[in-house]
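Q: predicted model, plus sequence, below.
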Amino acid sequence: MQGQDGERDRCEARDGDGPGAADPEPRRGRPRSAAAERAILDAVIALLEAGEPLAGLSIERIARTAGVGKATIYRRWSGKEELFVDVVRDMEPIDPPVSGTAGLADLRVMLESMRTRGLAQRSSVLLVNIFAQMKSHPKLWQEYSGTVIAPRRVAMLEAVRRAVAAGELRDDLDVELIDDLFVGPMLVRTVHRPEAPLPEDLVDRVIAALLGGLAPVRV
C-alpha cells in the first residue's frame, strides 16, 4: 500500500497537482482524515449540483475542488465508481441498525428504511438525476448493486429466516419468495410508481396484509 501511495504521489508531482501543494494531511503514518473525506464527498456533490455529469468528473477535478491531492482520494477509494457509490450513500438516509436477532421486528425496520429512502429520493432532484446517470453506466451501477443493494437483500433474507425460525412466518414457503412478497410492495411504491403515496403507516399496512392474507374472511 505504501508503495502504491508513493507511486501516486510521484505521478501527482509530475502532473503539477502534487500533495505537497494541495494535500493538507501530515505525512507521518498517513492517517485517515475525516475532514478530508468530508471535503471530497462535498466536492463531488457540489460539482454535480453545478450540473457536471458523473461521466465528466475526473479525480483531478474532484481533488482540486476538495483542496486535496489525488493521492488523498486514492488512499480511500480505488476509483471513481467506489467514490460515487459513497457519495450516493452519503446523500441517502442512514440505514438504521437492526438487532440481528429479531425476525419480524428487524424486517419492519428495514422496510421502513426503504420507505424513508424513497421519500428522500423524491425530495431530491439531484438524487433522481444521479440514479438516472448511474443506471446508464453499467460499471457504476454494478458497484452500487454489489456494495449497497446486495447486502441489504442479504440482511432482509436473514431477518425472514429468523422470523420463520421464531414461528412468526410460515415455514412451508420458499424464504426468497417470502422476502419478495414483503419487498415487492415497497419497490412498487418507491421505484415503479413515484407518484404513489408513502404514508407513515405503509409498512405496518403491508405487513398486516401479508400476515392476514388476501383471501376474504369466511364466517
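A: Perfect, thanks for sending it.

Q: alpha carbons only for contacts and neighbour counts from here, please
A: Fine.

Q: and the next helix or strand past the top helix by length along the chain?
A: Using DSSP state H to define each element, the chain has its longest helix at helix 104-123. Note on helix 104-123: by DSSP states H and E, the next helix or strand toward the C-terminus is helix 125-135.

Q: just list what that next one packs against, helices and strands only.
A: With contacts taken as 3 or more CA pairs under 8 Å, 6 or more residues apart in numbering; DSSP states H and E, helix 125-135 sits against helix 80-91, helix 104-123, helix 138-144.

Q: of the ones you listed, which is nearest Pro97?
A: Each of the helices and strands packed on helix 125-135 has some distance to Pro97 by CA to CA; the shortest is helix 104-123, at 8.2 Å.

Q: next one: that closest one to chain centre, how far?
A: Helix 104-123 sits 13 Å away from the centroid of its parent chain (CA atoms, centre = their mean, to the nearest Å).

Q: take a look at this one as well, against the first:
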Amino acid sequence: MSLADSPAAPEVPVRGRPRSEAVERAIVEGVMKLLEEGVPLAELSIERIARTAGVGKATIYRRWSGKEALFVDVIRTAEPPDPLLPGTSMRDDLVALLEQLRRRGLMTRSSALLHNVYAQMKSSPKIWAAYHGTVVEPRRRLQVEILRRGQADGELRADVDVELLSDLFVGPMLLRTVMRPDADLPEGLSEQIVDALLEGLLPVSSPSA
C-alpha cells in the first residue's frame, strides 16, 4: 500500500490560544447581549447562546460543562478582577481583598445588568452553588489563609478564631454593598474597616521585666 493510499491519521483538534480566546469572548459576549435584552437566566439555553454567539453547541460544551459554569464565567468577566496581593503584611493583603469587594459593589450599583443577574442568580440554586463554589469559597479560603499567616508571623493574636474573624472583616463591606444599597462606599473604606478591627486584635506585648 502506497503512502498516498494509507488511511489518514485522525484529525487532532488544535486549540490555538488567540483563536480560543476569541471564541470564548464571543460566547461570553453573546450571553451578555441576551441578558441586556432582558432574557431571564432561566430562559437562556445553550442552543440560544450558541446562535447568538455564532458558534455550535459543541463549541460551548468543549469549554464549559453546562449553563451554570458558563454563567459563572460571564459574571466573573463583568466583575473587577481578583486583586494581586501585595504580600507586604497581613494588613495590606486584607485591605486588597476588601477593596475588590468594594469595587464590585460600586460596579453592581452602576450596572443594571449586574444587579439583575445577581438577583436572578440567587433564585437559581444551581447557578448560585456554582458561583459560590468557584468564586465565593476560594476567596474566603484565601482570606482565612492570610489570617493564619498573620498569626504565624505575630501580626495577630494566636487565640483568635480566624474563621469567625474572616466573617467579621467581610461583614461590614457586604452589609454596605448588599443590604444597604444607599450606603456610601468611599475610597479608604477598606483601610478603615481593616484598621478598626486589627486595633483590638494585635498581639499583646508582654511587660518588660
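A: It's in. Treat the numbers as computed from the prediction; the structure is a model and nothing was measured.

Q: TM-score for the pair, please.
A: Overall, the chain-to-chain superposition scores 0.85 on the TM-score scale (TM-score structural alignment, normalised by the length of structure 2); 188 aligned residues with a CA RMSD of 1.7 Å.

Q: in structure 2, what residues pair with the longest helix of structure 1?
A: The aligned range for helix 104-123 of structure 1 in structure 2 is 91-110, by TM-score structural alignment.

Q: contacts for that stretch next, please.
A: Stretch 91-110 of structure 2 is contacted by residues 79-87, 114-115, 143, 146, 170, 173-174, 177-178, 181, 185, 190-191, 194-195 when judged by CA atoms under 8 Å, 6 or more residues apart in numbering.

Q: and for stretch 159-178 of structure 2?
A: Residues external to stretch 159-178 of structure 2 that are found in contact with it (CA under 8 Å, 6+ apart): 98, 101-102, 105-106, 140, 143-144, 147-148, 182-185, 190, 193-194, 197, 201.

Q: how about the strands in structure 1?
A: For structure 1, no strands turn up when DSSP state E is the criterion.

Q: what do we get in structure 1 for Lys122 of structure 2?
A: Under the alignment defined by TM-score structural alignment, Lys122 of structure 2 is paired with Lys135 of structure 1.

Q: okay, now the nearest residue to its match once chain neighbours are set aside: neighbour count?
A: Beyond its immediate neighbours in the sequence, the residue positioned closest to Lys135 of structure 1 (CA to CA, 6 or more residues apart in numbering) is Trp141, lying 5.5 Å away. Burial of Trp141 of structure 1 is recorded as 18 neighbouring residues (other CA atoms under 10 Å).

Q: find the centremost residue of structure 2, please.
A: Closest to where the C-alpha atoms of structure 2 average out (CA atoms, centre = their mean) is Val135, at 4.1 Å.

Q: what's the match for that residue in structure 1?
A: When structure 1 is aligned by TM-score structural alignment, the residue opposite Val135 of structure 2 is Val148.

Q: now swap in Asp167 of structure 2 and tell me
A: If you follow Asp167 of structure 2 across to structure 1 using TM-score structural alignment, you land on Asp180.

Q: and for Pro40 of structure 2?
A: Aligned against structure 1 by TM-score structural alignment, Pro40 of structure 2 finds its counterpart in Pro53.

Q: ok, Leu198 of structure 2 next?
A: The alignment partner of Leu198 of structure 2 in structure 1, by TM-score structural alignment, is Leu211.

Q: with adjacent residues omitted, what lies nearest to its match?
A: Distances taken as CA to CA, 6+ apart place Leu169 nearest to Leu211 of structure 1, at 7.8 Å, with adjacent residues excluded.

Q: all helices for structure 2, in order.
A: Taking DSSP H as the test, the helices found in structure 2 are 17-36, 46-53, 57-63, 67-78, 90-110, 112-122, 125-131, 137-152, 162-174, 189-198.

Q: closest one to Glu11 of structure 2 among the ones you listed?
A: Per CA to CA, nearest to Glu11 of structure 2 of those: helix 57-63, 16.3 Å.

Q: where does that closest one end up in structure 1?
A: Counting by TM-score structural alignment, helix 57-63 of structure 2 lines up with residues 70-76 of structure 1.

Q: for Glu79 of structure 2, see how far away the closest residue to Gly87 of structure 2 other than its chain neighbours is.
A: Leaving aside its chain neighbours, Gly87 of structure 2 sits nearest to Asp93 (6.1 Å; criterion: CA to CA, 6+ apart). From Asp93 of structure 2 across to Glu79 of structure 2, the span is 19 Å (CA to CA, to the nearest Å).

Q: settle it for me: which of the two has more neighbours?
A: Neighbours per residue (other CA under 10 Å) separate Asp93 of structure 2 from Glu79, with Asp93 holding more: 20 against 17.

Q: next one: the more buried one relative to Leu142 of structure 2, how far apart?
A: Asp93 of structure 2 sits 10 Å away from Leu142 of structure 2, taking CA to CA as the criterion.

Q: same question, Leu98 of structure 2
A: With distances defined as CA to CA, the gap from Leu98 of structure 2 to Leu142 of structure 2 amounts to 12 Å.

Q: returning to what we had before: surely the residue nearest to Lys135 of structure 1 and Gln133 touch.
A: No. Because the distance of 9.0 Å does not satisfy CA atoms under 8 Å, Trp141 of structure 1 is recorded as not touching Gln133.
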